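In: pasting the sequence and the predicted coordinates here, then a few questions.
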Amino acid sequence: MENNKITRRNPEGMPDPVGNYTHITKIPRNAELYVTSGQIGTGSTGELPESFNLQLTNTFDNIKKVLQAEQLSAENIIKVNIWATEKIDWDFMYTEWSQLFGEDYPAMTIGYLTELGLPEIKVEIEIWAAKV
């Protein structure tokens, strides 16, 4: 492994991931760390759609905008935390996920909650990223 590159792997002896993520992501010493607030599904005009999947699409769009503002890309993402109030449609989710990551997946945690910051918010995604 290179000391100046973000690396992702699934250690030997570990069960395969049950989804599109990697068990461990390593950042090199002295990398710059970026942590986003949880991104939600508001659209460009501030509206929050009723549909979970529309909120999810907007959330990924907002993540891309936050990354671009710091000249970051999916390659810089080291950890994703996802919170949802409804069951996730995994086919739809992985379509959005693969548009962002391709097949180079970061570490990921998912939790289901009864409510997020506002009752109409159905999904919130927090990103941790590093720039080497």
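Out: That came through, no problem.
In: okay, CA-based contacts and neighbour counts for the rest of this
Out: Noted.
In: residues of stretch 92-100 that come out buried?
Out: Judged by neighbour count (16 or more other C-alpha atoms under 10 Å), stretch 92-100 contains these buried residues: 96-97, 100.
In: and which of these is nearest to residue 24?
Out: Ranked by distance to residue 24 (C-alpha to C-alpha), these are led by residue 97 at 17.8 Å.
In: this is the comparison structure:
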Amino acid sequence: MAKYVQPKTFLGEVYQVHGYSHAVILPRNAQLVIAAGQPSINKIARMPETPREQIIACFENCHVALKAAGVEEGLSAAHKVHCFFTDVKDEPVAMEVWKEMYPDHRPTWMSVGVKDLCVPE
């Protein structure tokens, strides 16, 4: 079983409130599944209009990809999440959506602001 770690510091409290962990310790016998980046394309092959809808679609696509790889719990079993934003102001929206979808799961998390994403329009 994975162990999620928060230091007993101000940053540890901040990370906990925002929905992610500082570190994770995986057991030696853990199976590692690595997923490719997932676009924000919804179930009907469209790019949703709002950042919130795009984030939900992306998380759902990640969930489906992990389940297809044999991870029964899907994204709720992820230990590391990388998010790339063309507008970093959308990161709080992603954290809000994450806490709604996976309220008790605090994976390690990295958010990066980028100029563009390679997603078909």
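Out: Cool, got the structure. Values in this document were obtained by computation on a predicted structure and should not be read as measured data.
In: about what we covered before: now the buried residues of stretch 92-100 of the first structure in JSON lines, with secondary structure and distance to residue 70 of the first structure?
Out: Below are the buried residues of stretch 92-100 of the first structure laid out as JSON lines (DSSP: H, G, I helix; E, B strand; the rest coil; distance: C-alpha to C-alpha, whole Å):
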{"residue": "96", "secondary structure": "helix", "distance to residue 70 of the first structure": "21"}
{"residue": "97", "secondary structure": "helix", "distance to residue 70 of the first structure": "20"}
{"residue": "100", "secondary structure": "helix", "distance to residue 70 of the first structure": "16"}
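In: in JSON lines: those residues, plus distance to residue 65 of the first structure.
Out: Below are those laid out as JSON lines (distance: C-alpha to C-alpha, whole Å):
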{"residue": "96", "distance to residue 65 of the first structure": "15"}
{"residue": "97", "distance to residue 65 of the first structure": "15"}
{"residue": "100", "distance to residue 65 of the first structure": "12"}
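In: show me where the first structure has its helices.
Out: Along the first structure, the stretches classed as helices by DSSP state H are 52-69, 90-101.
In: which residue in the second structure aligns with residue 6 of the first structure?
Out: Aligned counterpart of residue 6 of the first structure in the second structure: residue 2 (TM-score structural alignment).
In: what's that match in contact with, if anything?
Out: Neighbour list for residue 2 of the second structure: 24-27 [criterion: C-alpha atoms under 8 Å, 6 or more residues apart in numbering].
In: ok, the residue of the first structure most remote from its centre to residue 23 of the first structure distance?
Out: Using C-alpha atoms, centre = their mean, the residue of the first structure lying farthest from its centre is residue 13. It sits 25.8 Å away. Spatial separation of residue 13 of the first structure from residue 23 of the first structure under the definition C-alpha to C-alpha, to the nearest Å is 12 Å.
In: what do you get for residue 99 of the first structure?
Out: For residue 99 of the first structure, the distance to residue 23 of the first structure under the criterion C-alpha to C-alpha works out to 20 Å.
In: got it, and residue 6 of the first structure?
Out: Remark: distance between residue 6 of the first structure and residue 23 of the first structure (C-alpha to C-alpha) = 14 Å.
In: please consider this matter closed, and thank you.
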